[in-house]
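Engineer: My questions concern the predicted model and sequence given below.
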Amino acid sequence: MISKYDILIIGGGAAGFFTAINIVEKNPQLKVAILERGKTVLEKVRISGGGRCNVTHACFVPNDLAKFYPRGEKELRGPFHQFCSGDTIEWFEKHGVELKIEDDGRMFPTTDSSTTIINCFQNATKQLGIDVLTSHSVQSLYKGDGYWKVETHHESYLCQQLVMTTGSNPKVWEMLQELGHTIVPPVASLFTFNIKDARIKDLMGIASLAQVTVKDSKLDATGPLLITHWGMSGPGILRLSAWGARILAERNYQFSILVNWLPETTPEEAATLLKDLKLEHAKKVVSKKSPLALPNRLWESLVIASGIAEDTKWADLSKLQLQQLAAQLTAGEYKVNGKSTFKEEFVTAGGIDLKEINFKTMQSKLHDGLYFAGEIVNIDAITGGFNFQNAWTSGFIVASQIS
């Protein structure tokens, strides 16, 4: 049996639903279906942001927003001028979902529940008559003369236009390769660093602003660093993992980082600062209380790592000890041995080569009637709602083009 649709969307995630809804809202006469290989839809939406769904980010200037994408910055400038974060807020408000801005710029539904976003999408697809077909794993794609044929385990489908929103699905990438598309090999992005080091042992949960540099590279990032039971995480580390995704993969996730717990401060400047503290706190015990913007336990650990006994007073510090403490504070070297996925928010760098996509339309340059939205293409962002914004923007552009 063959079912016919005007448009088929393969992939029942954020980009797939957003694209489908926008297509039918613009052209109610079109017959649209979403094919999803799993038993449920919108799973990534459900778990994102710790179950709250980080919908977008409060960055409203297109060119500034594009800078949060290690891969895709140049290509997304134009699309963001068509549909940016402010448009996302307006779209969700029109669909009954109010968003709020948190201190770090991330935006969530005011309900703090991803279910709000899922219900919004599912209610819209029902009202618009969009068919959502689960457990439909695509087995093959065939390009005919003015039509596409899609075969799943259950059935065959014909459509005039095909939208791929499957994210980092190797099987689908393989099918697209057979159609002539180039796939940039996927590597992990947004991951944390596995580090075993006496300086951070038993300091789980401690966070501090830090500048982190990958040794023997130009990679560096500044942001909150969180010490975990497996090593280091936090926005600064995640940012570094995103920008360095390919370089760190080439090193097989075996490398060293230099941590500056006093960002923008050189070892020489730190040594001068410590000399002043030595005079100011002469009678106090060095390890007892942090005189800098560092958590006390982290300070104590770095003091001990500098060869300073726990009961040493500031007045008794030698020149060498001051230099060693300055080095620990501004250029401590930590060996990274592997990575861990950041929560469930697994993101890959890789996908359809950006040169093969028309970013004014999100259509394939190789095949008419073939469109892409979301993470199926070689675009990814740092954490903070940016990957979802790419899904909304690319989905909106596809819908505008097809309509």
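Structural biologist: That came through fine. Numbers count the residues shown, from 1 in each chain.

Engineer: contacts and neighbour counts: CA atoms only from here.
Structural biologist: Fine.

Engineer: For the residue lying closest to residue 370 once chain neighbours are set aside, the count of nearby residues, please.
Structural biologist: The spatial neighbour of residue 370 that comes closest, neighbours along the chain excluded (CA to CA, 6 or more residues apart in numbering), is residue 162 at 5.0 Å. Using other CA atoms under 10 Å, residue 162 is surrounded by 26 other residues.

Engineer: going on from the helix or strand where residue 162 lies, what's the next piece of helix or strand?
Structural biologist: If you go by DSSP states H and E, residue 162 is part of strand 156-164. Next helix or strand after strand 156-164 toward the C-terminus (DSSP H and E): helix 170-178.

Engineer: Pull out the buried positions in the helix or strand that comes right after that next one.
Structural biologist: The helix or strand immediately downstream of helix 170-178 is strand 183-189, counting by DSSP H and E. Within strand 183-189, the residues that count as buried by 16 or more other CA atoms under 10 Å are 183, 186-189.

Engineer: Can you work out which other helices and strands pack against strand 183-189?
Structural biologist: Packing contacts for strand 183-189, counted by 3 or more CA pairs under 8 Å, 6 or more residues apart in numbering; DSSP states H and E, involve helix 245-250, strand 347-352.

Engineer: max-length helix in the chain?
Structural biologist: For the chain, the helix that runs over the most residues, judged by DSSP state H, is helix 386-402.

Engineer: Show residues contacting that one.
Structural biologist: Residues outside helix 386-402 that contact it (CA atoms under 8 Å, 6 or more residues apart in numbering): 14-16, 18-20, 22-23, 26, 54-57, 68-69, 79-80, 82-85, 88, 360-363, 371-375, 380-381.

Engineer: try this one next to it:
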Amino acid sequence: MYFDLIVIGGGAAGFFSAITCAENSGKSVLILEKSSQLLQKVKISGGGRCNVTHACFEPRELSRSYPRGEKSLIGPFHRFGAADTVEWFGRRGVVLKTEADGRMFPDTDSSQTIIDVLLDAAEAAGVRVHTSEGVTSVVRNEDAFGVATDAGRSYTAANVLLATGGTRNHAGDELAGRLGHALAPATPSLFTFKVDDPRLEGLLGLSVSPADVIIRGSRLRSRGPVLITHWGLSGPGILKISAHGARDLAELDYRFDISVNWLPDTDPAEVVAEKRLDDAKRQISTRSPFDTIPKRLWVSLLAAAEIPDATTWAQLAKKDANRLLGQLTDSTFAVTGKSTNKDEFVTCGGVALDEIDFRTMESKLVPGLYFA
């Protein structure tokens, strides 16, 4: 069976590529997805709400958020960036809203909205979709590709696009490697930190924004919301630093210390001094004096600073105040691992960037082979 384009991978990138090709050229397109489900990471992204893009509409600024592809992505973002993404979904009846941290979600707050749009657009454009059909080999012949699958089928395609996502399972990079591409080793990226610390007990779901995170003994640092989970620490502030430090943290076997400043935009010493004057008789544990720190975390940090619940602001000794300031601005946590592979959205590594023409996303080595 012949197709003008075979897309390997039924995720967001694969669907978007297939739709774009079919709509703009009218060519025959087939998506091959090895699992029984389509767009599964779209479904769970953003906690089931699907953060579609980011409200950053200047290509050079947006590219700075990519730790290993900054220069390469400036050109592609000029040709199709966040504003184009917003417009693309808008034409299809999906309104994207912007949250305080810049993330953009469908106004329905449901990832199913995005899934439905992609599935409907693919069907309308005539894209064929086969699930439970993993690709076992791709061979470049004289003027076409031969594609074989684990369902025992063989296809011929003028062009092939690899959209297999992260290289953790080695499906996409093995195919690219057999076609002659050099491969950077796969390393997990965008992961949460495993932390077992009494200060976090009973605080599941609590978030502080913003917070500063520093990897001790390195130059790695980030700012953003930090979320306390049953596993440890997550949220954009953690995920961002894990992406930028993907290789460094892997070399440390995901065992290192981090420092969290829960109040990066506040002078807590000044607030404490004011409280000692204005609320001298009030118990410190009654309420958090900082808007961004919930009471449960405040009480936990007080305990870590060895300050009894009944202590009033007037009774707060200087040494106790210093310990409390340390907990607020320099909480050190021992990281003993990362989230499991199944939870990761991104891997660092894969096809070498200098082997791709970023004007077209076509392989420089194999004509007709493309990457998403």
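Structural biologist: Looks like it came in fine. Predicted model, so just to flag it, every value in this text is computed and none were measured.

Engineer: farthest pair in the buried residues of strand 183-189 of the first structure?
Structural biologist: In the buried residues of strand 183-189 of the first structure, the most distant members under the criterion CA to CA are 183 and 189, with 16.6 Å between them.

Engineer: Let me know whether my guess that residue 48 of the first structure is in a helix holds.
Structural biologist: Yes. Assessed by DSSP: H, G, I helix; E, B strand; the rest coil, residue 48 of the first structure belongs to a helix.

Engineer: Could you find the counterpart of it in the second structure?
Structural biologist: In the second structure, the residue matched to residue 48 of the first structure (TM-score structural alignment) is residue 45.

Engineer: Quick check: which of the helices and strands packed on strand 183-189 of the first structure is buried the most?
Structural biologist: Each of these was scored by mean neighbour count; the highest is strand 347-352, a mean of 24, by mean count of other CA atoms under 10 Å.

Engineer: so how far is residue 372 of the second structure from residue 74 of the second structure?
Structural biologist: Separation of residue 74 of the second structure from residue 372 of the second structure (CA to CA, to the nearest Å) stands at 15 Å.

Engineer: need the contact list for the residue nearest to residue 370 of the first structure.
Structural biologist: With CA under 8 Å, 6+ apart, residue 162 of the first structure has these contacts: 7-10, 148, 369-371.

Engineer: What's the end-to-end length of stretch 244-264 of the second structure?
Structural biologist: OK, stretch 244-264 of the second structure end separation, CA to CA: 20 Å.

Engineer: What lies in contact with it?
Structural biologist: Here stretch 244-264 of the second structure makes contact (CA under 8 Å, 6+ apart) with 67-68, 187-190, 208-216, 220, 242, 292-293, 328-338, 348.

Engineer: Same question for stretch 302-321 of the second structure.
Structural biologist: Contacts with stretch 302-321 of the second structure, where a contact means CA under 8 Å, 6+ apart, come from 199, 272, 275-277, 279-285, 299, 323-324, 327.

Engineer: repeat that for 6 Å
Structural biologist: By CA atoms under 6 Å, 6 or more residues apart in numbering, the surrounding residues in contact with stretch 302-321 of the second structure are 276, 280-285, 323-324.

Engineer: can you put these in a markdown table and add distance to residue 92 of the second structure?
Structural biologist: Listed next are these as a markdown table, based on distance: CA to CA, whole Å:
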| residue | distance to residue 92 of the second structure |
| --- | --- |
| 276 | 57 |
| 280 | 59 |
| 281 | 60 |
| 282 | 56 |
| 283 | 56 |
| 284 | 53 |
| 285 | 51 |
| 323 | 55 |
| 324 | 52 |
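
Engineer: closest to residue 102 of the second structure among those?
Structural biologist: residue 324 (31.9 Å).

Engineer: How many neighbouring residues does the nearest residue to residue 328 of the first structure once chain neighbours are set aside have?
Structural biologist: Distances taken as CA to CA, 6+ apart put residue 302 closest to residue 328 of the first structure, at 6.2 Å, once the chain neighbours are dropped. Residue 302 of the first structure has 23 neighbouring residues, counting by other CA under 10 Å.

Engineer: before we move on, which element is residue 302 of the first structure in?
Structural biologist: Assigned by DSSP H and E, residue 302 of the first structure belongs to helix 296-305.

Engineer: how far apart are that helix and its match in the second structure?
Structural biologist: In the superposition against the second structure, helix 296-305 of the first structure averages 2.1 Å from its aligned positions (mean CA distance after the TM-score superposition for the first structure).

Engineer: now that helix: which residue numbers in the second structure?
Structural biologist: Per the alignment by TM-score structural alignment, helix 296-305 of the first structure matches residues 295-304 in the second structure.

Engineer: ok so, going back, any idea how far the longest helix of the first structure is from the chain center?
Structural biologist: 16 Å (CA atoms, centre = their mean, to the nearest Å).

Engineer: ok, now stretch 211-221 of the first structure?
Structural biologist: Taking mean C-alpha positions (CA atoms, centre = their mean), stretch 211-221 of the first structure and its chain are 19 Å apart.
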